[in-house]
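# What follows is a predicted structure for the sequence shown.
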Amino acid sequence: TDWFKRTFSDPQIVFLTLVLVIGFAVILTMGDMLAPVLASAVIAYLLEGLVVVLEDRGIPRWLATTIVFLAFVLFLGLVLFGLMPLLSRQVTELVQQLPNMISVGQNALMALPERFPDVISPTQAEEILNGIRREIGSYGQQVLSVSVSSVVGVLTILVYLVLMPMLVFFFLKDKDIIMGWFGGFMPGERGLADMVWREVDRQIANYVRGKFWEIIIVWA
């Protein structure tokens, strides 16, 4: 059609379309395999804003990168060794209190026929209780199977915890080298793609800043 010829006769539009198609294809086909790389790239992109702020204040990039990366590792360590033990302790207390909670619920359920004989009979209460016991038993089997299969997941998380910070650091440190390498595969005339990227970058920056202040306000 005329619209198709008019639109795709511009090489910059063709280039932008190819970049989007290839990017989505890579994510859809190799997203699981490249998950740590993609996640590290996103984190490095978010941290790059802090590096730029420090650079604008006269701090060399290598030092700004080191400061931001150490702050990121400190935050990650705070989450892992500060919040995770607290969450684990809460879960442990819940598991310990679970038998008592079940016993209280059982006694309350068996007392219903005495208090409301016209609403529920002892037989109905017993049937409900047996159903709850069956559900708890099946749930316990599911938890056991998940706990066994989650060993691989735990090992994967440990690998990510080592691999991703290293990737984040090198993405920040070698940003210019990486961008130059990617730029070597791109045509010289890519003004439209650059304009779209700048707009996306601006919108993402506004979104991140908005979420940051939202978190600060909610926590306050």
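Received, thanks. These figures come from a predicted structure and were not determined experimentally.

# going forward, measure contacts and count neighbours with C-alpha atoms only.
Will do.

# Mind naming the longest helix for this protein?
helix 122-173 (DSSP state H).

# Give me the helices and strands touching that one, please.
helix 35-56, helix 61-78, helix 84-115 (3 or more C-alpha pairs under 8 Å, 6 or more residues apart in numbering; DSSP states H and E).

# at 10 Å what do you get?
Packed against helix 122-173 by the contact rule (3 or more C-alpha pairs under 10 Å, 6 or more residues apart in numbering; DSSP states H and E) you find helix 35-56, helix 61-78, helix 84-115, helix 175-183.

# what about it, distance to the chain center?
Distance, stretch centre to chain centre, for helix 122-173: 17 Å (C-alpha atoms, centre = their mean, to the nearest Å).

# follow-up on the earlier one: which among the helices and strands packed on helix 122-173 is found nearest to Pro122?
Taking C-alpha to C-alpha, helix 84-115 is the member of those nearest to Pro122, at 5.5 Å.

# Quick one: list the elements packing against the host helix or strand of Phe4.
For Phe4, the element it lies in under DSSP states H and E is helix 2-8. The elements that helix 2-8 packs onto, with contact taken as 3+ C-alpha pairs under 10 Å, 6+ apart, are helix 11-30.

# Check which residues of the helix it packs on are buried.
By neighbour count with 16 or more other C-alpha atoms under 10 Å, helix 11-30 contains the buried residues 12-13, 15-16.

# Over to stretch 173-189?
Lys173.

# For that stretch, measure first residue to last.
27 Å (C-alpha to C-alpha, to the nearest Å).

# now it, how far from the chain's geometric center?
On C-alpha atoms, centre = their mean, the centre of stretch 173-189 falls 27 Å from the chain's centre.

# Measure how the longest helix of the chain sits relative to helix 35-56, angle-wise.
Using axes from the mean of the first three to the mean of the last three C-alpha atoms, to 10 degrees, the direction of helix 122-173 lies 50 degrees away from that of helix 35-56.

# now helix 122-173 and helix 84-115, what's the angle there?
170 degrees.

# From Gly31, how far out is the residue most central in space within the chain?
Nearest to the mean C-alpha position of the chain, by C-alpha atoms, centre = their mean, lies Ala39 at 8.3 Å. Remark: distance between Ala39 and Gly31 (C-alpha to C-alpha) = 10 Å.

# try this one next to it:
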Amino acid sequence: MLNIVRSWIDRYFSDEQAVVLSVLLVIGFAVILMWGDILAPVIASLIIAFILQGPVNMLTERSVPRVISVLLVFGAFLSMIFALFFAVLPKAYSQLESLLNDFPRILSVLRRHAEDLQTQLPGMFRGDEITIAYEQLSEGSAEIVQWVLSNSLASLPVVVTALIYLVVVPMLVFFMLKDRDVILSGVSKALPKNRRLITQVSSEMNQQFANYLRGKAVEILVVGICTYAGFFAFGLNYAALLSILVGLSVVIPYIGAVVVTIPVVIIALFQFGLTNEFYYVLGIYMLIQALDGNVLVPLLFSEVVNLHPILIIVAVLFFGGVWGFWGVFFAIPLATLIKAVITAWPRVDRHALAIENR
């Protein structure tokens, strides 16, 4: 047994750079796991700066001075932040309050449709199943409403956290963009001089992370805006709230689209019933989902390393369970990182190693 373990270590960890890379990865994951909540503003700022670096590079390539490029991109970013906090979120929050007030009526409508379905298909349900399900949903919805109200935007901790992000994150983003070269130089000095393997993995992942983050940001905006325009055109209630949910659902591949379809169908059914408007809303929603999956995603993520859907779902479940929302958001890049490390990891040929040990 010891010989097997020693042979495995000699094969995969005989290279000094492999040991250094593994230590850095372990330290990085441990820091995020233990102090992720404290460092959340820094991590968020780093992500945003990474996304904004693309537009800055585009402007500098067109002979715009870097300082001016940073100021222009940062100004556009601030405008979006203020629009989000003072226009989009208040409207979505007011619609959430309205939705919570309408929740008992929504359950009653769903119960009526279920009873009609039972009349049409008597063999599908037993007589008391709908009543029991309605009572369970009513009890569960009361708990959900109470939880949402106790953790609403009006509560003090949420307000304080929002203010911290609103002030600290833009400042960190600005300095990360402005002093990018200085920061990278300092990080480079802290790393070992012989870092061929680290450079190989980081150069591959830099492009992958950039494509994924910027593409995902664009996808969220495009899907959210198109969904709001479609729902608003048909007069669907809670259009802003639902469009935010649909936009954020693209963060979770496959699973997000399925989950967010449920509230869209329920609210459309509650408002329109089984009328033409109900099918129109579902049709425009399905059209947006189809265009996102078959046009927008291939266009934005053509250069991202392809992963099997099973690996993506496993990565979402694993990293989401470890780091919550950010784990879900970074599931694909982290899975790609692991794949890049495995691909680039130096291996010693067993036959050559056996000859050397003789």
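Nice, thanks for sending it over. For clarity, every value in this text was computed on a predicted model and none was experimentally measured.

# Overlay them and tell me the TM-score.
Once superposed, the chains reach a TM-score of 0.75 (TM-score structural alignment, normalised by the length of the first structure), with 211 aligned residues with a C-alpha RMSD of 3.8 Å.

# which residue lines up with Tyr160 of the first structure in the second structure?
Residue correspondence to the second structure (TM-score structural alignment): Tyr160 of the first structure is matched to Tyr165.

# any idea how far its match lies from Ser94 of the second structure?
Distance of Tyr165 of the second structure to Ser94 of the second structure, given as C-alpha to C-alpha: 22 Å.

# Same check on Asn57 of the second structure?
From Asn57 of the second structure across to Ser94 of the second structure, the span is 39 Å (C-alpha to C-alpha).

# next one: Phe270 of the second structure
For Phe270 of the second structure, the distance to Ser94 of the second structure (C-alpha to C-alpha) stands at 19 Å.

# Give the other helices and strands that the helix of greatest length in the second structure contacts.
For the second structure, the longest helix by residue count, based on DSSP H, is helix 196-233. Helices and strands touching helix 196-233 of the second structure, by 3+ C-alpha pairs under 10 Å, 6+ apart, are helix 16-35, helix 40-61, helix 239-249, helix 276-291, helix 297-300, helix 331-344.

# Only the buried residues of it, if you could.
Buried-residue list, helix 196-233 of the second structure, by 16+ other C-alpha under 10 Å: 197-198, 201-202, 205, 208-217, 219-220, 222-228, 230-232.

# Please apply the same query to stretch 171-178 of the second structure.
Those would be 172-174, 176-178, for stretch 171-178 of the second structure by 16+ other C-alpha under 10 Å.

# That one vs the first structure, mean deviation?
Mean deviation of stretch 171-178 of the second structure from its aligned counterpart in the first structure after superposition (mean C-alpha distance after the TM-score superposition for the first structure): 0.8 Å.

# Give me the residues contacting that stretch.
The contact list for stretch 171-178 of the second structure (C-alpha atoms under 10 Å, 6 or more residues apart in numbering) reads 41-50, 52-53, 56, 66-67, 69-71, 73-75, 77, 165, 170, 180, 182-184.

# ChimeraX command for the buried members of the residues you listed?
Selection of the buried residues among the contacts of stretch 171-178 of the second structure in ChimeraX, burial being defined by 16+ other C-alpha under 10 Å:
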select :41,42,43,44,45,46,47,48,49,50,52,53,56,66,69,70,73,74,77,165,170
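
# quick one on the thing from earlier: any chance of the helices and strands packed on helix 122-173 of the first structure in a markdown table with distance to Ala25 of the first structure as columns?
Shown next, in a markdown table, are those (distance: least, C-alpha to C-alpha, whole Å):
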| stretch | distance to Ala25 of the first structure |
| --- | --- |
| helix 35-56 | 14 |
| helix 61-78 | 31 |
| helix 84-115 | 36 |
| helix 175-183 | 17 |
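
# closest one to Gly137 of the first structure among those helices?
Taking C-alpha to C-alpha, helix 84-115 is the member of those nearest to Gly137 of the first structure, at 12.7 Å.

# Now do the closest one and helix 61-78, the angle between them.
Orientation check (the same axes, to 10 degrees): helix 84-115 of the first structure against helix 61-78 gives 30 degrees.

# Same question for helix 84-115 of the first structure: list its buried residues.
106, 109-110, 113.

# One more: stretch 56-64 of the second structure?
The neighbour-count check on stretch 56-64 of the second structure (16+ other C-alpha under 10 Å) flags 56, 59 as buried.

# so where in the first structure does it end up aligned?
Here stretch 56-64 of the second structure aligns to the first structure at residues 51-59, judged by TM-score structural alignment.

# Also stretch 240-255 of the second structure?
Counting by TM-score structural alignment, stretch 240-255 of the second structure sits on no residues of the first structure.

# same thing with stretch 174-183 of the second structure?
Under TM-score structural alignment, the match for stretch 174-183 of the second structure is residues 169-178.

# Next: stretch 327-338 of the second structure.
Under TM-score structural alignment, there's no match for stretch 327-338 of the second structure.

# coming back round to it: how about the buried residues of stretch 171-178 of the second structure in TSV, adding distance to Ser249 of the second structure?
Converted to TSV, these look like this (distance: C-alpha to C-alpha, whole Å):
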residue	distance to Ser249 of the second structure
Leu172	27
Val173	25
Phe174	28
Met176	29
Leu177	29
Lys178	32
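
# I'm done for today, thanks for sticking with me.
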